[in-house]
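>>> okay, here's the prediction I keep looking at, along with the sequence it came from:
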Amino acid sequence: MEDPAQIIASYLQHISYDDLNDKVIREVKRRLIDSIAVARGALNAPPIQLSRTLLSNFPGNSLTIDGYRTSPDFSAFYNTFMIRYLDFNDTYLSKEPLHPSDMFGALLAVGSLFDKSGKDLILATAIGYEVGVRLCDSTSLRHKGFDHVNFLEVATAAALAKLLNLDEEKARNAISLSIVPHVALRETRVGELSMWKAGAAAEASRNAVFSALLAMAGITGPKTPFIGKFGFMSLIAKDMDLKVFDNLGSPNSILRTYIKKYPVEYHAQAAVDVAKSINYEGEITKVVVETYEAAKTILADTEDKWKPTTKETADHSLPYIIAYTLIHKDLWLDAYDNLTDPKVVDLMKKIVIEEVPEYTKVYPNELPIKLTVYTTKGVYTNEVRVPRGHSANPMSDEEVEEKFLRLNGKREELKLLWDLENVKVSELVRSLTKS
């Protein structure tokens, strides 16, 4: 049995920009536009401001996407923290979930430092998505107590290995050095959630950059980080299905991932859609929510999700998200400004959440949710099976641009981002920092 690190490292050597189809190239651009948008929206968030105070402790020449110079690994950490903080960047749901565009934090930090081209960035991104998606198809980590950012780390290391044009041995070492020392625990996402909900991805990004740079310099890592005696599969994921790496070809798995329309955890995207659609009259007396296992166990698992006291918990709280949307008929970043709003708190107490086996069976191809709202004037119900932004119901380019502009993006930046294959990464990052 060949170690996945070796399989991936070998794969990297045989894929070039010319292997990418037009749909994949355009989707990479859409995801970069989306990532810059959500990073902009998080500029003044408390953990980003706190991280900014540390920039001077990590001197270097890597330019962050908001204009600071620091070391490449801390630049990756800082960039990714911005991209992830709002919980508004893209998602993939399979045996394990992932937010694959988290890797842009690392790719922009390294790509700008090493003067890589837009085509280099597009290719590295497509490969990173391919690796990340296939890893998520191989096994569940959350049920074992480990976090999805372990797969982000490997995918980002692979993307960086391609971006830096590492040979097969160095690419394998980059992957090995990313996963062996840095296994992340699921405790990050249990109960009341802290700033580390987003910080975990930032740390994975930072680790991947440092690992790739070590490998580029010639530092070696264990040859069998997955299948070795004390490797990832041996200790954590014995059921990992390596058949997911069969038939590796032109990377197109990015087309199976989803963009978020609302700033909530992905299992709640359809909840916002369906809550917005219900035009009820009278005073609400009860709300019955029918959905699938993952939505219930992730977004309504503990008492904290019924009484959120942090933004990080609220955007992972199905009761809060549904109550807020039923009252306000929309949900945007300001939904988390007043978590003690008595109207929302009172309505949460009237919400009942049930798992429907039929819904669980169709997950993740569909993400169904049904709301039944009981009021003093009647009963109102509706169902959404696939939210807007899902690969089966994708957002249009115009909708992606609208999200970018609503999150303080500039139209002139859009022109540069859509023309990514014709610009240098350093030129792109400098342009973003001037806006």
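Thanks, I have the structure now. Numbering: from 1, shown residues only.
>>> from here on, contacts and neighbour counts on C-alpha atoms
Will do.
>>> list the contacts of the residue minimising distance to the centre of the chain.
The centroid of the chain falls nearest to residue 99 when counting by C-alpha atoms, centre = their mean (1.8 Å). Counting by C-alpha atoms under 8 Å, 6 or more residues apart in numbering, residue 99 touches 89-92, 152.
>>> inside helices: which ones of the residues you listed?
For the contacts of residue 99, the ones inside helices are residue 152, with DSSP state H as the criterion.
>>> so which of the contacts of residue 99 wins on neighbours?
Across these, the neighbour count under other C-alpha atoms under 10 Å reaches its highest value at residue 152, namely 31 neighbours.
>>> which SSE is the residue nearest to that one when sequence neighbours are not counted in?
Once flanking residues are discounted, residue 152 sits nearest to residue 132: 6.2 Å by C-alpha to C-alpha, 6 or more residues apart in numbering. Element membership for residue 132 (DSSP states H and E) is helix 118-138.
>>> and if you look at residue 229?
Using DSSP H and E, no helix or strand contains residue 229.
>>> likewise residue 347?
Using DSSP H and E, residue 347 falls in helix 342-348.
>>> so which bits of stretch 406-419 are buried?
407, 409, 413-414, 416-418 (16 or more other C-alpha atoms under 10 Å).
>>> ok, now stretch 280-295?
For stretch 280-295, by 16+ other C-alpha under 10 Å, it's 280, 284, 286-295.
>>> who touches residue 225 in this structure?
So residue 225 contacts 3, 5, 176, 179-180, 231-232 (C-alpha under 8 Å, 6+ apart).
>>> recalculate using a threshold of 10 Å.
3-6, 172-173, 175-181, 231-234 (C-alpha atoms under 10 Å, 6 or more residues apart in numbering).
>>> alright, now check it against this:
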Amino acid sequence: MTDVSQTTGYIERLADTAAALTFTDLPDAVVASVGQRTLDLMGLCLAAAELPTSDAALRFATADGGLPQAHVVGHDVMVPARAAAFANGVLAHSLDYDDTHLPSVLHPSAPVLPAVWAAAERDHRSGEDLILASAIGLELCCRLGMAGYDRDAGNSLFFERGQHATSICGAIAAAGAVAALRGADPATIADACGIAASMAAGIIEANRTGGTVKRIHCGWAANCGVSAADLAVAGITGPPTVLEGRFGFFQAHVGEFLDADALLDGFGERWDVPDIFFKPYPANHFTHAVIDAGIAAREQGVTADDIERVTIGVAGPTVRTVGEPIEVKRAPETGYQAQFSAPFVFAAALAGGGGLGLALDDFSDERANDPDCRALMQRIDVVADAACDEIFPDQFPAVVTIDTRSRGTVVIERLQNRGGPGAPLTSAELARKFSDNAGRRLPADRIGGIVELVEGLARLDDVSTVFEATRP
């Protein structure tokens, strides 16, 4: 643990590097990764367009009118950049299908990219500008999350305190990204981050007991990112010790803890961006290995009728999210609640789903209330598993023990998540995911054109054409 009282100016150091970076400084793997994440997140925005919460976010974003500066993805409307950032951030995170950085356990793309998209479209920036700003923001988001991660305890202190690291770190990262996009000097980038730190917020109680507020967290963070950068450019300043100060960001959110090396070491040279995990399934990432176990059980011929009991072993810190209160997790009332239920995802995967194993239609309200799934869920327990604890949070593993009537006990271990560096999704799988998601909003003949635009993002003089292409 770093002695925060002996350090100053961390945000200034990060801002110095961010301001100096150019597109040609980015490794090819980073450029490719940003393109993949741009396409992935646009697909998620398109798929989420018709959710009731998305309609609420759109009504909120358009209520006050304003200059038509940027598109809301998948809608025939342009709104002020801050409003577009909010709406697209809500869309991006609403399906719990967006990427995850480990072991910080936050979702970098959903708060950062919508902020960069909105500012880049408003200011008619190039594809190279968008990629560079996105890379800066994603990397900064990962590092802020890791600076609050206690390696000795193996846990994020943000989450331990009930805080949503994604929106909290994402707001600051988005501000730095947008300020860099605008060509701001180091002092102004640092000010933007310092301003955003006073806006960053989010608690995760809704994961446990319900409520849709979490869906707006990334929208609010993206809005804050654009707003803070604009305020900094206008002349508002932030504290130079905003991160490490006695009353700074980390003191406020995680107490007297700050891993300065995780935050600062190699920024701009060593990149975490390519290693951010893509999600193959539209559910809380803690459930993914459970889904894989359910798929494996089905492939082995295990059936729900033959099961007497299932014990799902996961890492201890994740039990509160996917297994508690167990009565709620065994009987989710909505598809959204089902996304955070280990009993549900196992039952659904065992029965068989779409997409890459389970797809969006498998998390409908109707499926959450399916009598067959509910009957099996009543026979499922979720417990902490020592083997999973040793691996978490570098992976979100699961050890599933199935007591059957006809074949005794079947044990299935899934210790590595699909979509990460050790088990990456193929280009075909990522394309399938985008096509499935975008196809919920756009006709099939439009999807290929968007893919071509994003694949050629670095060659675009004005990124507005990408977002124009998503209009229904």
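Now that the structure is in, tell me what you want to look at. Nothing here was measured: the structure is a model prediction, and the numbers come from that model.
>>> how about the secondary structure of the residue lying farthest from the centre of the second structure?
Using C-alpha atoms, centre = their mean, the residue of the second structure lying farthest from its centre is residue 406. It sits 41.1 Å away. The three-state assignment at residue 406 of the second structure reads coil, by DSSP: H, G, I helix; E, B strand; the rest coil.
>>> what's the counterpart of it in the first structure?
Mapped onto the first structure by TM-score structural alignment, residue 406 of the second structure lines up with residue 377.
>>> okay, now residue 25 of the second structure: neighbour count?
Neighbour tally, residue 25 of the second structure, other C-alpha under 10 Å: 12.
>>> and it, what's its match in the first structure?
Using TM-score structural alignment, residue 25 of the second structure sits opposite residue 19 in the first structure.
>>> from residue 255 of the first structure, how far off is that match?
15 Å (C-alpha to C-alpha, to the nearest Å).
>>> buried ones in the helix or strand harbouring residue 60 of the second structure?
Assigned by DSSP H and E, residue 60 of the second structure belongs to helix 52-62. Buried positions in helix 52-62 of the second structure, judged by neighbour count with 16+ other C-alpha under 10 Å: 53-54, 57-58, 61-62.
>>> what helices or strands is it leaning on?
Using 3 or more C-alpha pairs under 10 Å, 6 or more residues apart in numbering; DSSP states H and E as the contact test, the elements touching helix 52-62 of the second structure are strand 78-79, helix 81-93, helix 214-234.
>>> which residue range of the first structure does the second one align onto?
Counting by TM-score structural alignment, helix 81-93 of the second structure lines up with residues 72-84 of the first structure.
>>> mean deviation of that stretch from the second structure?
Superposing on the second structure and averaging over aligned pairs (mean C-alpha distance after the TM-score superposition for the first structure), stretch 72-84 of the first structure comes out at 0.8 Å.
>>> please apply the same query to stretch 152-159 of the first structure.
Averaged out, stretch 152-159 of the first structure is 1.1 Å away (mean C-alpha distance after the TM-score superposition for the first structure).
>>> could you point out the residues of the second structure onto which that stretch aligns?
Under TM-score structural alignment, the match for stretch 152-159 of the first structure is residues 170-177.
>>> how many other residues sit next to residue 63 of the second structure?
11.
>>> equivalent analysis for residue 26 of the second structure, please.
18.
>>> surely it is in contact with residue 267?
No - judged on C-alpha atoms under 10 Å, residue 26 of the second structure makes no contact with residue 267 at a distance of 11.8 Å.
>>> list the contacts of residue 121 of the first structure.
Residue 121 of the first structure neighbours (C-alpha under 10 Å, 6+ apart): 17, 28-29, 104, 107-108, 110-112, 127, 159-160, 162-163, 420-421, 424-425.
>>> quick one on the thing from earlier: what does the residue nearest to residue 152 of the first structure align to in the second structure?
Residue 132 of the first structure maps onto residue 141 in the second structure, by TM-score structural alignment.
>>> ok, that match to residue 8 of the second structure distance?
In terms of C-alpha to C-alpha, residue 141 of the second structure sits 20 Å off from residue 8 of the second structure.
>>> the two: which has the busier surroundings?
A direct count of neighbours by other C-alpha under 10 Å for residue 141 of the second structure and residue 8 places residue 141 higher, at 33 against 15.
>>> residue contacts, the more buried one?
Counted by C-alpha under 10 Å, 6+ apart, residue 141 of the second structure has contacts 101, 104, 106-109, 111-112, 135, 165-174, 176-177, 263, 273.
>>> appreciated, that's everything.
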